[in-house]
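>>> model this:
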Amino acid sequence: MTVKSTIEEKLTTAFEPESLAVIDESHLHAGHHHADSSHHEAFDGSGETHFRVRIVSARFAGESRIARQRAINKLLADELNSGVHALAIEARAPGEPGRR
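From the prediction side, this is the model:
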């Protein structure tokens, strides 16, 4: 199972989203340096290390942006501790304005 599909499955199970997009943005970070890489080598853009999550779920109604992000980060702790370097989160409740 890919990291992306694991993230999708966990988010779907936990939040029953109205809509969900998990976007692998790893290729956008080629050439960047990661502090935990050996000899501070530049990242080549391969692998599944950088993601953007766009999720709309009724479970977020009444929750602050910080509470939503904490809940998602907690749910995906294993992935964040084993190779995912970046996770951009756009979490909304139904009816809230989204990206412009």
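
>>> C-alpha only now, for contacts and for neighbours.
Fine.

>>> where along this protein do the helices fall?
Taking DSSP state H as the criterion, the chain contains helices spanning 3-15, 65-75, 77-80.

>>> one more to line up against the first:
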Amino acid sequence: MTLTEEIRSRLSVLEPTALEIRDDSALHRGHAGSNGGGHFFVTIASAQFSGKSQVMRHRQVYAILGDLIPQKIHALSIQAIAADEPPVVTID
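The predicted structure is shown next:
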């Protein structure tokens, strides 16, 4: 199982209505402070986020993936959306 697959599998407990995992590791290889772990950007929509602040949503995701940090995941960006909210548009 790849790390992206593991992240997807673990986040399935949040019953996401949408889930995108982008592996940006190749863009960050060899930078200062990198211990070899990957860089990931996760966009997740879930009814379980309804009525919760962004901080609480991020805490839910970190609680699920926390043991992968920092060895397997060096950096994690999270866009957490309640299923009943409109998606946030990001510009790459």
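
>>> quick one on the thing from earlier: rebuild the helices of structure 1 as JSON lines, extending it with distance to G31 of structure 1.
Listed next are these as JSON lines, based on distance: least, C-alpha to C-alpha, whole Å:
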{"stretch": "helix 3-15", "distance to G31 of structure 1": "21"}
{"stretch": "helix 65-75", "distance to G31 of structure 1": "26"}
{"stretch": "helix 77-80", "distance to G31 of structure 1": "20"}
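
>>> S57 of structure 1: which of those is closest?
helix 3-15 (6.2 Å; C-alpha to C-alpha).

>>> In that closest one, which residues are buried?
V3, K4, I7, E8, L11, T12, F15 (16 or more other C-alpha atoms under 10 Å).

>>> export the residues you listed to CSV and tack on distance to G95 of structure 1?
Converted to CSV, the buried residues of helix 3-15 of structure 1 look like this (distance: C-alpha to C-alpha, whole Å):
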residue, distance to G95 of structure 1
V3, 29
K4, 26
I7, 24
E8, 22
L11, 19
T12, 19
F15, 16
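
>>> which one of the helices of structure 1 lies closest to L28 of structure 1?
Once the helices of structure 1 are compared by C-alpha to C-alpha, helix 3-15 is nearest, at 15.8 Å.

>>> Quick one: distance of the closest one to the chain centre.
In terms of C-alpha atoms, centre = their mean, to the nearest Å, the centre of helix 3-15 of structure 1 is set 10 Å apart from its chain centre.
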